[in-house]
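Chemist: Generate coordinates for the sequence data below:
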Amino acid sequence: MPAPAISFPGGTSVSLLDVYDDVAPDGLRGGSPHLHLASTECYVVIGGRGALHTVDAHGASEIALAEGSVVWFTPGTIHRAVNHGDLRVLVLMSNAGLPEAGDAVMTFPADIVADPGRYAAAATLPAGSENERADAAARRRNLAVEGYLSIRKAVDAGDFGPLREFQAAAAAIIEHRASSWTDIVEQGPAAQAARSLDVARALSRGEFAHLEDAAVYRAAEPAGERRFGMCGRLRPYDVREPAGRR
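Modeler: Sure, this is the predicted structure:
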């Protein structure tokens, strides 16, 4: 049998998200619309209320969110978290480590997304005080909302061309760094899936030696300040390498 699995189930990552509550140019409160190129994201709502706005090849949708809601969306789905009051979410992301490696692209206006240099400048938050970074995060969000509204207006009118163009531009932005992502997938979810298959095969033969490796692990509470993420203030848990048994 392979070495015992100690990472979080499925090779996923876990973060606490307090969705932004300041007002965007269209009057809604919430985060920066964006998509993920390779990872599926899941929202488990733990407090407050809001909505998940999405755009994909099937059209635009708005899903109400309240405590206990569970909703997930696959790569290529443009999504926007809207805060109707104290919206707090537990976020599960597939391919732990890959989203942090640049899996997401925000829906800035088409001329910015078409230029990787301009995109990077618009997406990067500058160093500075918390208030300065909060202001920069709001400007970044507002720019993403501008591009999102253009795409959604076209989709609502039955024109999916701007959506496809954005997805193509997003793929071009991450192309230069995607070559390293195969290692993340192989060492994370693929390794866990391979171990699960080995366990199932062993059990079918009446073998159960892996049960001797049974253990309980607990992630430490997130430390440090909350990050300015795309959708809100983030506090990631470190679940990939727990310190030991608890």
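Chemist: drop to CA atoms for contacts and neighbour counts, all remaining ones
Modeler: OK.
Chemist: So what's the residue count around the residue lying closest to Asp21 once chain neighbours are set aside?
Modeler: What sits nearest to Asp21 in space, not counting adjacent residues and going by CA to CA, 6 or more residues apart in numbering, is Arg29, at 5.0 Å. By other CA atoms under 10 Å, the residues close to Arg29 number 18.
Chemist: and if you look at the one 4 residues further on?
Modeler: Other residues near Pro33 come to 29 when the count uses other CA under 10 Å.
Chemist: how close does Arg195 sit to Ala5?
Modeler: 8 Å (CA to CA, to the nearest Å).
Chemist: Please say which of those two ends up with more neighbours.
Modeler: Between Arg195 and Ala5, counting by other CA under 10 Å, Arg195 is the more crowded of the two (17 against 14).
Chemist: Helix, strand, or coil at Val45?
Modeler: strand (DSSP: H, G, I helix; E, B strand; the rest coil).
Chemist: Chain neighbours aside, what residue packs nearest to Ala193?
Modeler: Using CA to CA, 6+ apart, the closest residue to Ala193 is Gly10 (7.6 Å).
Chemist: and if you look at Val82?
Modeler: Using CA to CA, 6+ apart, the closest residue to Val82 is Gly30 (4.3 Å).
Chemist: can you pull the contacts of the one you found?
Modeler: Val19, Tyr20, Asp21, Asp22, Val23, Ala24, Arg80, Ala81, Val82, Asn83, Cys231, Gly232 (CA atoms under 8 Å, 6 or more residues apart in numbering).
Chemist: likewise His36?
Modeler: Thr74, Pro75, Gly76, Thr77, Ile78, Pro99, Asp103, Ala104, Val105.
Chemist: Could you also give me the structure for this second sequence? I'd like to compare it with the first:
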Amino acid sequence: MVTPGTVSLPHPLPGAVGLSHLSAYEWEAADGVCGGSPHLHLVCTEAYVVTGGTGAVQTLSPDGYRDIPLRAGSVAWFTPGTVHRMVQGGGLRITVLMQNSGLPEAGDAVFTFPPEVLADPDRYAAAAALPTGAPDAEVADAARRRRDLAVQGYLPLRAALQAGDNGPYREFQRTAARLVADRVPTWRALWRAGALAAAERTGEQLAALEAGDPGYLADATAHDAAPSREGGYGMCGRRDEYAVPGTTLHTTEA
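Modeler: Down below sits the predicted model:
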């Protein structure tokens, strides 16, 4: 549990972004499409940098439904409130850049489960959770059930939006906001320790340079990291993670 005011992100990535690598799920869903679990983020913009293979990302937003092709070298990004679903074409491999110090790992992500699940916070939490310490096959089954439930709720949202009715989509956004409202103090602490602190450091450095004092450069150093877990079960696919606070491990407590 993150306690506001105790968060420490000592060596964040540039801009305090989150970072992971994904291989999109190859499981076929009810509509015949292979891929991940549709969901949205409330305060984070997310970017896909495609490093291999082909596929797509399906998005729902106030400007309608889009099916954005993905191939090696392409980049797609989407702002808070955009429902997105990663689609596997063949060997799709993506590096994910996430705004705000990995806030989705602290709960800034809501699956497009059916309305009756979204209406019950306990039922939602149970459906969203994956078993810990379980055999890989058991975790995979749970991740696939979670994906299927998210697709079940997503397809009516997409159909309504394609028909010109954004009411169900907007109601999903409102429900998602209610589900996560109690997490805001934790998110604010992470944002202050990560993205805000990084921006403020830049301001301090600019002021120092303007004053002719480059003394902060004496603290220059380099860092490196390798994935601490490979092939974990993420929302969109198998995920390689980094145990670096603010990357995919979202925090340490001071």
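Chemist: which of the contacts of Gly30 of the first structure show up in the second structure as well?
Modeler: Of the contacts of Gly30 of the first structure, the ones still in contact in the second structure (both residues aligned by TM-score structural alignment, their matches' CA atoms under 8 Å) are Val19, Tyr20, Asp21, Asp22, Val23, Ala24, Arg80, Ala81, Val82, Asn83, Cys231, Gly232.
Chemist: follow-up on the earlier one: trace the residue nearest to Asp21 of the first structure over to the second structure, please.
Modeler: By TM-score structural alignment, Arg29 of the first structure lines up with Cys34 in the second structure.
Chemist: How about Asp198 of the first structure?
Modeler: Aligned partner of Asp198 of the first structure by TM-score structural alignment: Glu204.
Chemist: And the strand or helix carrying that match against the first structure, how far off on average?
Modeler: Glu204 of the second structure belongs to helix 197-210 when assigned by DSSP states H and E. Helix 197-210 of the second structure differs from its equivalent in the first structure by a mean of 1.0 Å after superposition (mean CA distance after the TM-score superposition for the first structure).
Chemist: List the buried residues for that helix?
Modeler: Within helix 197-210 of the second structure, the residues scored as buried using 16 or more other CA atoms under 10 Å are Ala197, Ala198, Gln205.
Chemist: Grab the nearest non-local neighbour of the last one.
Modeler: Leaving out its chain neighbours, the residue that sits closest to Gln205 of the second structure by CA to CA, 6+ apart is Tyr216, at 7.3 Å.
Chemist: The one you found is in contact with Glu204, isn't it?
Modeler: No. Counting by CA atoms under 8 Å, Tyr216 of the second structure does not reach Glu204; the two are 9.5 Å apart.
Chemist: how about the strands in the second structure?
Modeler: Taking DSSP state E, the strands of the second structure run over residues 7-8, 18-24, 39-40, 46-61, 64-71, 75-78, 83-98, 110-111, 229-233, 237-241, 252-253.
Chemist: Make JSON lines from these and add mean neighbour count and distance to Tyr154 of the second structure to it.
Modeler: Shown next, in JSON lines, are those (neighbours: other CA atoms under 10 Å; distance: least, CA to CA, whole Å):
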{"stretch": "strand 7-8", "mean neighbour count": "20", "distance to Tyr154 of the second structure": "35"}
{"stretch": "strand 18-24", "mean neighbour count": "24", "distance to Tyr154 of the second structure": "18"}
{"stretch": "strand 39-40", "mean neighbour count": "26", "distance to Tyr154 of the second structure": "9"}
{"stretch": "strand 46-61", "mean neighbour count": "20", "distance to Tyr154 of the second structure": "9"}
{"stretch": "strand 64-71", "mean neighbour count": "17", "distance to Tyr154 of the second structure": "12"}
{"stretch": "strand 75-78", "mean neighbour count": "16", "distance to Tyr154 of the second structure": "17"}
{"stretch": "strand 83-98", "mean neighbour count": "23", "distance to Tyr154 of the second structure": "9"}
{"stretch": "strand 110-111", "mean neighbour count": "26", "distance to Tyr154 of the second structure": "9"}
{"stretch": "strand 229-233", "mean neighbour count": "15", "distance to Tyr154 of the second structure": "20"}
{"stretch": "strand 237-241", "mean neighbour count": "23", "distance to Tyr154 of the second structure": "17"}
{"stretch": "strand 252-253", "mean neighbour count": "14", "distance to Tyr154 of the second structure": "34"}
